[in-house]
Structures are given as C-alpha cells and as structure tokens.
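> Sharing a sequence plus its predicted fold:
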Amino acid sequence: MKKTFILMMLSLYASYNYAQGLILDGFMQKKGDIISALSFSTENYDTYYVGEVKTQNPNLGTITTNSTSLYVVGGITDYLNVVVNLPYISSKPSAGFWSPQSDFQDLSIFLKGRLFNHNFESVGQFSLSAGLGYSTPISQYIADAPISIGHQAKRTEFRLLVQHQLPMGLFIMAQGGYLHNYNVTIDRGYEVLVPDAFDFTARIGGNIKSFYADAWLSNQIAKKGTNIGPGVPFPGNAISFLRTGFNLYSTLPFVKNLGVSAGMGFTLSGENIGKATRISGGLVYKLSVLK
C-alpha cells in the first residue's frame, strides 16, 4: 500500500510547476507490474517574485492553474522501471487582457534503476536508486507570455535517490537531481537559453493500516538566468523555489486496488515564480500484472 500511495503522491507532484523536474521514489515495481495514477490539482497566486522581490500586478490579478496528470510506472525487471507522465494544464488570470492557455504540456519518460538495496536487521532497509529522464513538449502552447503553461524546451534529467525504511513502518527519502534544459526558439523569432537547475527533495512518511501520511520539502536552485520584466523572454528566467507540503491517502474498502488521496503544497520563497498554494487529489489503480 505504501508503494501505491507513493505513486499517487508523485503524480500529484509531477505537474506542480512547468519549471520543476519529475520527482522519483525509492520503491520499485516488480517485473511486469503496471500501476497508473490520475491526479487533479489547482493552485493560485496573486503575488509573485520578480527576482527574489515579492510583487503584485493588477493587470494580472489572481492567476489560477488547474492540471490533470496521468502517471504510469511499469516494471521492466525487478530493478529497472519505466515512468511516464503526461499533464494537461490550464492557466488563466482574473484581470487584464492576457489570454488564458490550456493544452497538453510536456511528455516525460524516465528509466529508474536500483543500484543498491540491503536490509539491516537493527536499523531497517537502505536503498540507492538512479534515474535518467527526458521530456519534450507535445503541443504548441506559447512560452513567452505572462500566462504560460511551460517553457517549450526539451529537457534531460539525472537523479540520485537514497531511501531508508525503518522497522516500525516509517520511511525517509532524500534525492538530488540536475535538470538540463535545451534552448528554445520563441514566437518572437529568436533562440532563448533556458537555465539549467539543481533540485533537492526530502520526504518522511508512514502508514497505519490503510491510512498513510507524509510531509515533504523541495528546493530548486536555478543557474544564471534573467528576471521577470518588460521585454524579457519568459523561458530565459531563472526559476528557483523552496516549497513544502503534505499528503494523505486511504484505500477504498469497496473497490479492490483503488485508493484516494489529498494534499497541499505551499511556496515558501522563490525567484521569478508565483507564491502559490496548491490543492491536489486523485485516484490510483493497479491496472494489470503482466507475467
């Protein structure tokens, strides 16, 4: 059940922001196992960071972003999994003349492999995993606008993850990643450098029978880029943030292999990003086991 919820939580987390990479977990699906999760989320903000300075813009008002994300993971072997994520995102302002945007965003595909796994009787199980991923836009959304759902940039990611499962059912996870963004040609007719970034995530969680809860903290640090401002190409902005949140999950007793979850996320600080509050929910279901 813990593995199932982690998948649900990750699907909620995956489309938190177009500037953020795909977060992995330390659990592995067995060979032939396929699990999918469908998540829904909404976030809004009326305050955003220009550089690291908070500001508001009456010509935008409150920006609301809704997303629906399909997250699927399958076991190629017991130690190698493939992860696919596809979000549909809509974003709109409450004021001003900027047009809203709605479309499929970026398709992400990851290979995740377990490098080390050992159960120490007195302190629990330790595992080390690595992930290599690629994402690419699959629609023609506009990147260089205040109301945008993505960068239109292709990306490769590399991640290392350490997880410790304690004997009493708790687990602690920490991971670090590097996000390499490729240049993008925007509608204004010239090529823009999209800054690379490092990110770090820590999580602690556990379950009691069919109920699960966890808390997380995520930090992204962008390499050198521009700040939000008149005439500045939006994909070239350096986007950094510190976020925290929690997730809750419970199985449904009347439907086998089905569970529901809810969560919240908060932007504590940032750079060239909205100070958003996010509410998420979703369903996860084990579709099949291929042997």
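Okay, I see it.
> okay, CA-based contacts and neighbour counts for the rest of this
Fine.
> now the strands for the stretch 101-250 of the chain?
101-104, 106-120, 124-137, 155-165, 171-181, 184-185, 191-192, 197-208, 211-222, 240-251 (DSSP state E, counting those that start in this stretch).
> so which of these gets nearest residue 291?
With C-alpha to C-alpha as the criterion, residue 291 lies closest to strand 106-120 of the strands of the stretch 101-250 of the chain, at 19.8 Å.
> returning to what we had before: distance to residue 3 for the strands of the stretch 101-250 of the chain - can I get that in a markdown table?
Shown next, in a markdown table, are the strands of the stretch 101-250 of the chain (distance: least, C-alpha to C-alpha, whole Å):
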| stretch | distance to residue 3 |
| --- | --- |
| strand 101-104 | 27 |
| strand 106-120 | 15 |
| strand 124-137 | 14 |
| strand 155-165 | 12 |
| strand 171-181 | 11 |
| strand 184-185 | 37 |
| strand 191-192 | 40 |
| strand 197-208 | 11 |
| strand 211-222 | 11 |
| strand 240-251 | 12 |
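> Export those strands as CSV, with columns for mean neighbour count.
Below are these laid out as CSV (neighbours: other C-alpha atoms under 10 Å):
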stretch, mean neighbour count
strand 101-104, 17
strand 106-120, 18
strand 124-137, 19
strand 155-165, 21
strand 171-181, 20
strand 184-185, 16
strand 191-192, 16
strand 197-208, 19
strand 211-222, 19
strand 240-251, 20
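> and the residue nearest to residue 11 when sequence neighbours are not counted, how many neighbours?
With sequence-adjacent residues excluded and distances taken as C-alpha to C-alpha, 6 or more residues apart in numbering, residue 11 is closest to residue 71, at 5.3 Å. Using other C-alpha atoms under 10 Å, the number of residues around residue 71 comes to 23.
> cool, residue 66 as well?
What residue 66 shows, counting by other C-alpha under 10 Å, is a neighbour count of 20.
> What's the separation between it and residue 246?
19 Å (C-alpha to C-alpha, to the nearest Å).
> Same check on residue 283?
17 Å.
> likewise residue 130?
On the measure of C-alpha to C-alpha, residue 130 and residue 246 end up 24 Å apart.
> who touches stretch 104-120?
22, 28, 79-89, 125-139, 141, 149-150, 152 (C-alpha atoms under 8 Å, 6 or more residues apart in numbering).
> rerun at 6 Å
79-88, 125-138 (C-alpha atoms under 6 Å, 6 or more residues apart in numbering).
> Next: stretch 86-96.
59-70, 100-105, 107.
> what's the neighbour count on the closest residue to residue 47 other than its chain neighbours?
Nearest non-adjacent residue to residue 47, counting by C-alpha to C-alpha, 6+ apart: residue 56, 4.9 Å away. Neighbour count for residue 56, taken as other C-alpha under 10 Å: 15.
> Give me the distance between residue 56 and residue 251.
41 Å.
> Figure out how far stretch 37-45 is from the centre of its chain.
Chain-centre distance of stretch 37-45: 11 Å, with C-alpha atoms, centre = their mean, to the nearest Å.
> Next up, the contacts around residue 218.
Counting by C-alpha under 6 Å, 6+ apart, residue 218 has contacts 200-201, 242-243.
> Next one for the comparison:
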Amino acid sequence: MKLTIKIVWAILLCSITRQSFAQTDIDAIMMEKNAFCVGPGYSYSSWKNYWEGTKKRENLNLGTVSTQMFAVMGNYGVSNKLNVLFNVPYVVTKASAGTLRGQSGMQDLSLMLKYRAINQKINNSRIALFGLLGGSLPMSNYNADLLPLSIGLQSKTAMARLMLDYYYDSKWFATASATYIYRSNVTLDRDSYYTDEFILSNEVKMPNATSYNIRAGYRTQWLIAEAVLNNWTTKGGFDITQNNMPFVSNRMNATSLGANFKFVFRKKPQLSLTGGASQVVAGRNMGQSFNVNGAVFYVFDLNKKEKATK
C-alpha cells in the first residue's frame, strides 16, 4: 500500500519514478567533462487497488491515492568517466475519499557518483560497465508514520549499483543494472508499535532492499526511445495485516513496466525534453500505481565560460 514515491520509485527511486529523466543514475548516459545538465521535472502517480500482503484489494475509505513530485535534478561531469548527480524533490500526496489528509513537503535529497569503468568498442558494438555509489537523506522533518499518505520513510539510505550497457550499430541498446540499498532505522513520534509482535520502542529497524532494472530500445544523439522493466524487493519486513494501515518496515515489493523517451532539439542541442509512463504490474504491500512524468533539461558548457573569461 506504500506510495511509489522517490525511495520506492528507484531508488526506486528510484526510484520507479525517476526512470524517464535524462542522464540519471539508472541509465548509461554520461556528461562530458565540465558539462552541467540541470532542469525541473514533474511526475504524477495514482492507485486505487493495492496488495495487502499478496491479496489484491481496494479501500473505499481512501478512494484513489495520488502523489505529485516536483523536482530539480542535475548532473555534472567531473570528467568524461565520472559524473556527480543530485535530485531535490518536493512531494504532495492526496486521497480522494475518507478523512485522512494528504501531506506535502521537501522529501529526500539524493546524491550519486557514477563512474564508467569500461567503454570498449567491438566491431559495430560497444560495451560499457558502470559503478555507482550514492545515498539519500531527509530534507525535512516530515512524518513517516502516516502511510499511505506520508511523503517518505525518513530513512537515510546508501546504495551501490553495477550497470552493463550494450550498444549496437550506434542505434540499438540494452542496459541492465543491479542495486543493493542499505536503509537506516527510523524514529517514530510514539514509544511503541506492533509489527508481527509488540515492540516497546520508538525506533524501527528498516529492512534493506534490492532493485533490478532492464531497459532496451533506440538511442542516438537526438532521440532515445526505450522500454523499461524494474523490480524492487525488500529483504525482510512483514505484511500489512487485514484492514490495517501500512507500516514503514512492511515488506514492499513491486515490479513495473514502462516506456520513456528523450528528445534533443537539433537547433538548440543544449535543450532536451524527456517523458515516460510506467505501470506496476505485480506487488506486495504496494499500490498498483500508474505513473507519468516529464522533465526539461539544459546543458551548460562550463569549458566555454572558462575560455571566454580567459
């Protein structure tokens, strides 16, 4: 029943939500040295049905639960092999029925290092291997104990990812990645809670998670069109009990299918548009959400500024 917001979008958000944005931590695109790509992004997701454990159902007291995310994302090329990425999201949640009020606020700041270790050409193909390290931390004191309308989980995260990209004939590609996510404990505004046992504490141990992503399609300098399969699996946790609210340490699994695009303007190659959509097709303690998103990016060449100054 957990909202597909940033930390479950890919890290999910990772997250499932960030997968259409250009030059992200989940694709095989790199910025050149001293190039800075930045821009605003927007995503909207909603669900009516959800999985209570493995049982699919709906809750008329909630109606349709929706999430909007407004974000500023950026990517700086430290070198042609090393990029630094960031994501600053503002999240708004809402339920169309019932008495639960939606939440809004700054969510979690994400920072990522992306390193291309191998970039080998073989005949008409090219194979690249990437390693990524990063994490996230809450930017505000939002309440994580109000699921499914919380804007986040208040857990600090650290992640490591390996990503392999195969590029053929300068047009077709396939990219696969595997990620492990460590999540810190969460402190609640109460001194006891119940999981599958009664616990007299305000600290909740969060299960870690893994994420797998496969994307393939058409990629050139001017246009990218791709299909995406994403899986998020929590390594532990427990199921939502019948007719109960979800909890921060629930087992939350989700598999989604989606499609993305990126369009670069030929007359203004620094400017690009991205967009995409995805659907959760299988899950556990998750909403069966549909997501659409888009972003506008501009690339600043800091090399040119330095030359102009000199």
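Cool, got the structure. What you see is a predicted model, and the numbers here were worked out from it, not measured in a lab.
> how near is the aligned residue in structure 1 for residue 287 of structure 2 to residue 16 of structure 1?
Aligning on TM-score structural alignment places residue 287 of structure 2 opposite residue 274 in structure 1. Distance of residue 274 of structure 1 to residue 16 of structure 1, given as C-alpha to C-alpha: 12 Å.
> Over to residue 290 of structure 1?
In terms of C-alpha to C-alpha, residue 290 of structure 1 sits 31 Å off from residue 16 of structure 1.
> who's more crowded, those two?
A direct count of neighbours by other C-alpha under 10 Å for residue 290 of structure 1 and residue 16 places residue 16 higher, at 22 against 10.
> doesn't residue 44 make contact with residue 63 of structure 1?
Yes: using C-alpha atoms under 6 Å, residue 63 of structure 1 is in contact with residue 44, at 5.4 Å.
> For residue 79 of structure 1, the count of nearby residues, please.
18.
> which residue in structure 2 lines up with it?
Looks like residue 79 of structure 1 aligns to residue 81 there (TM-score structural alignment).
> cool, and residue 36 of structure 1?
By TM-score structural alignment, residue 36 of structure 1 lines up with residue 38.
> try residue 199 of structure 1
By TM-score structural alignment, residue 199 of structure 1 lines up with residue 211.
> Identify the residue nearest its match in space, chain neighbours excluded?
residue 232 (4.5 Å).
> ok, now how distant is that neighbour from residue 290 of structure 2?
16 Å.
> Not counting its neighbours along the chain, what's nearest the match of residue 79 of structure 1?
residue 116 (5.0 Å).
> Same check on residue 157 of structure 2?
Using C-alpha to C-alpha, 6+ apart and skipping residues adjacent in sequence, the residue nearest residue 157 of structure 2 is residue 183, 4.6 Å away.
> and what of residue 239 of structure 2?
residue 53 is the one closest to residue 239 of structure 2 (C-alpha to C-alpha, 6+ apart), at 4.8 Å.
> which residues touch the one you found?
If you count contacts by C-alpha under 6 Å, 6+ apart, then residue 53 of structure 2 has 239-240, 284-285 around it.
> so which of those residues hold up in structure 1?
Retained in structure 1 by both residues aligned by TM-score structural alignment, their matches' C-alpha atoms under 6 Å are the following of the contacts of residue 53 of structure 2: 239, 284-285.
> Looking at these, which one is closest to residue 207 of structure 2?
Looking across these and measuring by C-alpha to C-alpha, the closest to residue 207 of structure 2 is residue 239, at 12.7 Å.
> so how far is residue 199 of structure 1 from the counterpart of the closest one in structure 1?
Alignment note (TM-score structural alignment): residue 239 of structure 2 maps to residue 227 of structure 1. Residue 227 of structure 1 sits 19 Å away from residue 199 of structure 1, going by C-alpha to C-alpha.
> Quick one: the contacts of residue 53 of structure 2 as CSV, columns for distance to residue 222 of structure 2 too.
As requested, those are exported to CSV (distance: C-alpha to C-alpha, whole Å):
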residue, distance to residue 222 of structure 2
239, 45
240, 46
284, 38
285, 40
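> Of these, just the buried ones, PyMOL syntax please.
Typed into PyMOL, the line below selects the buried ones among the contacts of residue 53 of structure 2, using 16 or more other C-alpha atoms under 10 Å:
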select buried, resi 239+240+284+285
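> Determine which two of the contacts of residue 53 of structure 2 are furthest apart.
Of all the pairs that the contacts of residue 53 of structure 2 form, the one spanning the most space (C-alpha to C-alpha) is 240 and 284, at 9.1 Å.
> So residue 4 of structure 1 belongs to a helix, correct?
Yes: applying DSSP: H, G, I helix; E, B strand; the rest coil, one finds residue 4 of structure 1 inside a helix.
> circling back: the match of residue 239 of structure 2 and residue 237 touch, don't they?
Yes: with contact defined as C-alpha under 6 Å, residue 227 of structure 1 reaches residue 237; the gap is 5.2 Å.
> any idea what sits nearest residue 175 of structure 1, other than its immediate chain neighbours?
In space, residue 175 of structure 1 is closest to residue 161, 4.2 Å off (C-alpha to C-alpha, 6+ apart).
> quick one: the one you found and residue 221 of structure 1, what's the gap?
18 Å.
> do the same with residue 60 of structure 1
26 Å.
> Ok, residue 140 of structure 1 next?
In terms of C-alpha to C-alpha, residue 140 of structure 1 sits 27 Å off from residue 221 of structure 1.
> Which of the kept ones among the contacts of residue 53 of structure 2 sits closest to residue 225 of structure 2?
Nearest to residue 225 of structure 2 among those, with distances taken as C-alpha to C-alpha, is residue 284, at 29.4 Å.
> Let me know whether the residue nearest to residue 157 of structure 2 touches residue 210 as I believe.
No: using C-alpha under 6 Å, residue 183 of structure 2 makes no contact with residue 210, being 11.0 Å away.
> that older thread, ok, the residue nearest to residue 211 of structure 2 touching residue 208?
No: Residue 232 of structure 2 lies out of contact with residue 208 (C-alpha under 6 Å); the separation is 10.8 Å.
> Run the angle between the host helix or strand of residue 270 of structure 1 and strand 211-222 for me.
Here residue 270 of structure 1, judged by DSSP states H and E, is contained in strand 258-271. Counting by axes from the mean of the first three to the mean of the last three C-alpha atoms, to 10 degrees, strand 258-271 of structure 1 lies at 30 degrees to strand 211-222.
> Which neighbouring elements make contact with strand 258-271 of structure 1?
Judged by 3 or more C-alpha pairs under 6 Å, 6 or more residues apart in numbering; DSSP states H and E, strand 258-271 of structure 1 is in contact with strand 240-251, strand 277-289.
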